[in-house]
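**Student:** structure for this input, please:
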Amino acid sequence: MQLESAPNTIQVLAIPHMLDPTRDRVKLTVLPGQSIAEMVDETLPAARELGPGYIRVTIDGHVVEVQNWHRVRAKAGMHVLIRIVPQGDALKSVLTIALTVAAVAAGQYYALGLLEALSIGAGVATQAAAAAAITSPVLRGGRLWTNAFGRVQTLP
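**Tutor:** Sure, this is the predicted structure:
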């Protein structure tokens, strides 16, 4: 139910994409009395198929646990944020993508500095080699970190 923004309403923002929080946002203004479960069903009906573990709901920054969604009702003037959050292999994939981008960026950014520190001319080939020399250990270390993080997430 879409209403005009007023002091006696609740602002609901649903973000369905993990990687692009600006894509397909759903903004609603609802009356008090609607449960969090109803808000989730109204804003992201397809997300419920993922399972509640993939959805995080906060009211004014405070996390609402899944088991309480049917009981919790936001008060007028509050802001409800509904997000899809990566977990398990999806989380590992997101971290790996972010790590790869950061490693390549670091390699490109610090390559000239490395060559200057070693007093080596900055030709195209040497700059590429320096970038690879920086990128490779960053990726290796990051993969160890994401693998360790993935193991911690899957422990009971």
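**Student:** use CA for all of it now, contacts and neighbours both
**Tutor:** OK.
**Student:** pretty sure residue 83 contacts residue 16?
**Tutor:** Yes: when contacts are counted by C-alpha atoms under 8 Å, residue 83 is listed as touching residue 16 (6.1 Å).
**Student:** nearest residue to residue 142 other than its sequence neighbours?
**Tutor:** The shortest distance from residue 142 to any non-neighbouring residue, by C-alpha to C-alpha, 6 or more residues apart in numbering, is to residue 99 (6.4 Å).
**Student:** which SS class is that neighbour?
**Tutor:** With DSSP: H, G, I helix; E, B strand; the rest coil as the basis, residue 99 sits in helix.
**Student:** this one next, for a side-by-side:
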Amino acid sequence: MQLAVVDNAEIITPSAGVDVYFRRSPLRQEREHKRLPAGLSLMEIIERCEIEPARLYVTINGHSVEYVNWPRVRVKPGVSINIVKVPGKGALRSILGAIVAIAAAIFAPILAAPLLGSLAGTAVGTAVTGLIAAGLPVTESLSVGRLFPRANTKES
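**Tutor:** Modelled structure (predicted):
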């Protein structure tokens, strides 16, 4: 009986593992950690971490790996994998919308004072200030919509 000789092969012991660090959301700072067996492909690791593979940035020991290579790249024992979710297409629009809404809430009383004149500080003045504060987010959503129009998506 003759044994086959294989060049450039590596035997991975069952106890060998890799450290996987990932963030499920681009807006959160906390990272999760999993210790997974070595020899898995990056795609299998992402599936085991239960992360949606859309818009991910994946590195092995600090080296970026493109999406097309995830099913082909198998990780060796002892490496560290970082997976970060990248903000999506609507993220900038949402962030700008929140900033404008906060600014509207802050500046509504300041804008209302000159408009109301002698009513400032009364119950009517407070009611009008509240109406202005409620109307500014509507104006904000219209203005952000003009700056960043939504892409037309047709379902087939």
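**Student:** find the centremost residue of the second structure, please.
**Tutor:** Computing the C-alpha centroid of the second structure and ranking residues by C-alpha atoms, centre = their mean puts residue 26 first, at 2.8 Å.
**Student:** what count of nearby residues applies to the residue nearest to residue 55 of the second structure when sequence neighbours are not counted?
**Tutor:** Sequence neighbours aside, residue 86 is the residue nearest to residue 55 of the second structure in space, at 5.3 Å (criterion: C-alpha to C-alpha, 6+ apart). Neighbours of residue 86 of the second structure under the rule other C-alpha atoms under 10 Å: 16.
**Student:** quick check: residue 86 of the second structure touching residue 57?
**Tutor:** Yes: between residue 86 of the second structure and residue 57 there is a contact under C-alpha under 8 Å: 6.7 Å.
**Student:** so who does the residue nearest to the centre of the second structure touch?
**Tutor:** By C-alpha atoms under 8 Å, 6 or more residues apart in numbering, residue 26 of the second structure lies in contact with 84, 85, 86, 87.
**Student:** separation between the nearest residue to it once chain neighbours are set aside and residue 100 of the second structure?
**Tutor:** Excluding the flanking residues, the one nearest residue 26 of the second structure by C-alpha to C-alpha, 6+ apart is residue 85, at 5.2 Å. Noted for residue 85 of the second structure: a distance of 25 Å to residue 100 of the second structure, by C-alpha to C-alpha, to the nearest Å.
**Student:** ok now stretch 80-94 of the first structure, how far from the chain's centre?
**Tutor:** Counting by C-alpha atoms, centre = their mean, to the nearest Å, stretch 80-94 of the first structure is centred 6 Å from the centre of its parent chain.
**Student:** scratch that, stretch 78-90 of the first structure is what I was asking about
**Tutor:** So, by C-alpha atoms, centre = their mean, the centroid of stretch 78-90 of the first structure is 7 Å from its chain's centroid.
**Student:** in the helix or strand that contains residue 114 of the second structure, what's buried?
**Tutor:** If you go by DSSP states H and E, residue 114 of the second structure is part of helix 91-116. For helix 91-116 of the second structure, a neighbour-count test (16 or more other C-alpha atoms under 10 Å) marks 93, 97, 100, 101, 104, 105, 108, 109, 112, 113 as buried.
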